[in-house]
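In: Quick one: sequence plus predicted model below, questions after.
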Amino acid sequence: MEFDAVLLPARRATMIAQGLWHDRTINQDLDACLAACPDKLALTAYRVDAGDVRRFTYRELAQMADRVAVGLSRLGVQKNDVVACQLPNWWQFTVTYLACSRIGAVINPLMHIFRERELNFMLQHGEAKVIIAPKTFRGFDFEQMITAIQPGLPDLKHIVAVDGQGANSFEALLSGPAWENEPDAASILSAHRPGPDDITQLIYTSGTTGEPKGVMHSANTVMANIIPYAQRLQLDAEDVVLMASPMAHQTGFMYGLMMPIMLKASAVLQDIWEPKKAVEVINTEKASFTMASTPFLTDLTRAVAEGKTPVPTLKTFLCAGAPIPGPLVEQARAALGTKIVSAWGMSENGAVTLIELNDPDERAFTTDGLPLPGVELKVVEIDASGPALPAGHAGKLYLRSCSNFGGYLKRQHLNGTNAEGWFDTGDLARIDAQGYVRITGRSKDVIIRGGENIPVVEIESLLYKHPAVAMAAIVAYPDERLGERACAVVVTKPGQSFDMPTMVDYLKAQKVATQYIPERLDLVDAMPATPSGKIQKFKLREQLKAMLSPR
């Protein structure tokens, strides 16, 4: 595969001079762990449905990474070849990435919820040579699905099934044979190790606005984010990182897979989110940090409160992906005794803003944090890209970051980064006088009603505070006179009712201007969402359009 990561070369000299790129790969970090703490527990992987727990010391993890690396080379995987990995949070996911890094291959993490439509696009676009997937997971046969679409994927040479029964199983091809002891293993493991500017990860955007784009990252770009992220959160080798968010998403990959190794810390994986099980895992493994989206925090808070089982080791819960309702922060603090940290980021950059640990709790639900070192932000007029607006003014958010990606694979025209390095995030935001950012929406989510911009996120936040509302999103629908009107789409809590008069009375009581109150309410059972929990508003708009179209 030829990677067109055109955004990397022009930044290299500056990033190195400023100490923001560290010129190392995960290989050096794993080797450092092997040298410094070989017998320390590196990885604990819980398979909830199977009732299985697998543990690796750093010595065992490095050995298995070498074994699988040589096994991949036996399948014809060479430097810059793409290895797709459609696994839940299983130990094989971690080992696959480490193995790819040993031989210069590029991992392509794929969410386990993807089916034929998504896989056909991503595997073809990314030219994956090998895909590693479960034989079955949660009752679905992945091997059968991928085998059915393989004829239309000329680059895909091998389907490797974890827990498979035949010759194509992960166990038979990769983790079973002692490949690391073969005569040519040493040369295979040393000949094609990647450099820090080589592409190490190809990850597709979640698709909140349509067709996914292949985000290319080097070791330098991802580590430029992970290192200051860990420093702000005061994480070190003594921490135990719980990761129940999918490692096929940047949250799980960067902070559940890579970061613990970089810190010489311990990682704990949970493959199926069950809140009561998470409480048990936290207490058994003495987890001190986790990162996940708002629903995870809600579930964990409820499980601890209802079960009256404290989680005293859990120091920090970083919550990202959507605004955190204020009442949830208060409830979580009371139930968990844990610092709740808000953050904002993208697949293209990682989490680039987060609050400080010593910030007041209210910062977690009124802001999305401060930029990390090496990150600059500016807000400009929505219809321009000129000078930054004064503090407190909302507009389009631009970002210039040491962790900015290398570009979109085969889509240079969509890279959204100008000659000065400013990346158009596609988000709307405001930055206060202290430098804290608040994401106020997506540029595509702007609703202009009769020439007046509706503050979408602020109204959504108010709706979240209503006791009957579990989830809320506001989207536009066309209006002949005003151009657009606003529709509130709401999922109610079990046993609760919510209707248009209730919504209007509630928002008026919150002193919302009449023109900002949605003029339509749709109640739904569930929101269309990305694997990371972000609501797909483009799908809501499509559904609304279909509903309103004349029959």
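Out: All right, it came through fine. Numbers count the residues shown, from 1 in each chain.
In: From here on, just use CA atoms for contacts and neighbour counts.
Out: Will do.
In: In the stretch 451-551 of the chain, mark out all the helices, start to finish.
Out: Assigned by DSSP state H, counting those that start in this stretch, the stretch 451-551 of the chain shows helices spanning 456-464, 500-509, 537-548.
In: Among those, which comes closest to R363?
Out: Relative to R363, the nearest member of these by CA to CA is helix 456-464, separated by 14.5 Å.
In: then this one, side by side with the first:
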Amino acid sequence: MNLITDTSFRNVTLAAVAEERARAHPEDTALLFDSGVRLSYDDAWRQANRLAQAIQTLGVKPGATLTFQLPNIPESVPLAIAASICGLIINPVVPIYRGKELGFILGDAKTEILFIPHRIRGFDFVQMIQELQPGLPHLRHVICCGAEDDLPADMLRFETLIDEASTEPAPIATVDPDDTKVVLYTSGTTGNPKAVRHSHNTLAKALDNGVMAWGLNDRDMMLMPSPVTHVTGYVNGIELPFFTDTNVLLMESWIVDRAVELIETHQATTCVSATPFLRELVDAARHQGKDLPSFRLFACGGAAVPSALIYEASEVLASCRAVRVYGSTEVPLVTVGFVGDGETQLAAETDGRVCNYEVRICDDDGNELGLNVDGEIWVRGPAMMQGYRDADQNAAAFSEDGFFKTGDIGQLLESQAIVITDRKKDIIIRGGENLSAREIEEVVMLHPAVAEAAAVSAPHARLGEGVAVFVTLYEGDAPGLSDLTALCAEQRLAKQKWPQWLGVLEEMPKTPSGKIQKAVLRQKLQADAVQLS
């Protein structure tokens, strides 16, 4: 079904629209932060220019990769604009990634300049980078934001970089809007993250699809708790207020009572984030006896979205339509929910209306199926990624005529809705984040007693899914769960990937070809009523 209605592109860069906003509306608010910081369009442009001057003085040339691993703090906004001014490829990396994941990404991206925080919740990012640097020959400059004490001699302070930079307008690099603008690494069924490439045009189109479907305008304010290093937070957090008239309120970390306060204080109207945040917001609003009348839309996806939660949100929040949306880093916002009058049931019981994509439902041989039939979801559209950096990954991911094979199983309905019924991809979706099962298994298999390991999703009370691991053993004592988490820590695996449940089997259920039947393992968890928390 071809539901593409607009193939036009903006053909502009973030630098161009930020400069225009600063010229036309210098004192208007671009973004607010939960720390109390207000960033006007003029503030953002001036800071970005000074940072761009500093980056150019360091000798970083157009086409180089700039990586940043920052939380939702004010520095992230001029940083993104400065990268655009300099013609750099920007590579946002979520702050929860540790040495194993970050080392791979920095090496694969050939990062030349890196921006990090000093510490978050006690974790020392400076120390982590010091440990990784010997294996990263392309990494020339490391800049620390908010340094708390002395830094190694080869690291720079963000504040010093800005203060010492020229105040003259930085020369703006000439780039083609169809060139690669951002590389985002996403976990999949293979162990290492995949490098997803988006151009200036494809990423702006993803933003425009949401703006068009949800009617965002100058009366809206987007509350954004999703990380700006994730495609949702980057597009709807950093870029939205420059490409549109909608302001943004960034939360550095999700604290539900603080979110309620911010919505009330600033009359926030919309949010695009993970399912657990909607669950907590509805519970907090009910507990506090507040219906948050300014709040009109919460679009959520990633982790499974119970239909009952969508209905409940409309009952508790006076003006809010909560919707289920579907997409990925590769194909952002394939569906946009249902926001029209009389569409609450569709909003609750489907995964959203397809917006500006062409969708096929295919069998295992690539034959197109009809409506209301389960098959793999294939999509293509103007907001689709340019492709993976790895050519072999592209060959497996795309059909001959350019459809992206999502790996998800679902149906296409007459209402132009998608309903997800299963997943082909062997990933675990924890609070909206994709976790690679294979990556977890590879670490668990390092334990000397483990012969085989299978990581699968288990129901999680708050996050939708968590990590359960089944193992078979060589002769000897079985490891305990604490042994495996200690091994994960030793291997510098991000904490959200650590197993929360361990099952020991005499043998794995397998297909005749020897592949572990993970569906059988998930059924066992369901039969045993396993529930993580």
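Out: Yep, that arrived. In this text the structure is predicted, and so the values were computed from the model without any measurement.
In: returning to what we had before: kindly compare burial across the helices of the stretch 451-551 of the first structure and name the winner.
Out: Of all the helices of the stretch 451-551 of the first structure, helix 456-464 carries the top mean neighbour count, a mean of 20, counting by mean count of other CA atoms under 10 Å.
In: Show me what that one is packed up against.
Out: For helix 456-464 of the first structure, the packing partners by 3 or more CA pairs under 8 Å, 6 or more residues apart in numbering; DSSP states H and E come out as strand 437-442, strand 469-479.
In: Highest mean neighbour count out of the ones you listed?
Out: strand 437-442 (a mean of 22).
In: outside of it, which residues touch it?
Out: For strand 437-442 of the first structure, contacts defined as CA atoms under 8 Å, 6 or more residues apart in numbering pick out 353, 366-370, 394, 426-431, 455-458.
In: try stretch 321-333 of the second structure
Out: 184, 186, 196, 206, 209-210, 231, 296-302, 305, 310-311, 313-314, 334-339, 344, 347-348, 350-352, 355, 379-380, 383-385, 387.
In: now that stretch: which residue numbers in the first structure?
Out: Mapped onto the first structure using TM-score structural alignment, stretch 321-333 of the second structure spans residues 339-351.
In: ditto for stretch 372-379 of the second structure
Out: Under TM-score structural alignment, the match for stretch 372-379 of the second structure is residues 392-399.
In: The aligned residue in the second structure for V240 of the first structure and G237 of the second structure: what is the separation?
Out: For V240 of the first structure, the aligned position in the second structure is M221, judged by TM-score structural alignment. Noted for M221 of the second structure: a distance of 11 Å to G237 of the second structure, by CA to CA, to the nearest Å.
In: tell me, what's touching those two both at once?
Out: Common contacts of M221 of the second structure and G237 (CA under 8 Å, 6+ apart): 248-249.
In: And those two? Which one has more around it.
Out: Applying other CA atoms under 10 Å to M221 of the second structure and G237 shows that G237 carries more neighbours, namely 30 against 25.
In: Now which residue in the first structure aligns to the more buried one?
Out: That one, G237 of the second structure, aligns with G256 by TM-score structural alignment.
In: Using a markdown table, please lay out the helices of the stretch 451-551 of the first structure together with distance to R54 of the first structure.
Out: Listed next are the helices of the stretch 451-551 of the first structure as a markdown table, based on distance: least, CA to CA, whole Å:
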| stretch | distance to R54 of the first structure |
| --- | --- |
| helix 456-464 | 39 |
| helix 500-509 | 49 |
| helix 537-548 | 39 |
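In: To T96 of the first structure, which of these lies closest?
Out: Closest of the helices of the stretch 451-551 of the first structure to T96 of the first structure is helix 537-548, at 33.4 Å (criterion: CA to CA).
In: Now do that closest one and strand 437-442, the angle between them.
Out: 30 degrees (axes from the mean of the first three to the mean of the last three CA atoms, to 10 degrees).
In: hmm, who's touching helix 537-548 of the first structure?
Out: Residues contacting helix 537-548 of the first structure (CA under 8 Å, 6+ apart): 208-210, 445, 473, 475-477, 528.
In: what stretch of the second structure does it fall on?
Out: On the second structure, no counterpart of helix 537-548 of the first structure exists by TM-score structural alignment.
In: so how far is that helix off the chain centroid?
Out: How far helix 537-548 of the first structure lies from its chain's middle: 25 Å, per CA atoms, centre = their mean, to the nearest Å.
In: So which residue is smack in the middle of the second structure?
Out: H230 (2.9 Å; CA atoms, centre = their mean).
In: surely it meets I96?
Out: No - counting by CA atoms under 8 Å, H230 of the second structure does not reach I96; the two are 11.4 Å apart.
In: what number of residues lie near the counterpart of L14 of the second structure in the first structure?
Out: In the first structure, L14 of the second structure lines up with I26, judged by TM-score structural alignment. By other CA under 10 Å, the residues close to I26 of the first structure number 21.
In: Same check on E315 of the second structure?
Out: Neighbours around E315 of the second structure, by other CA under 10 Å: 15.
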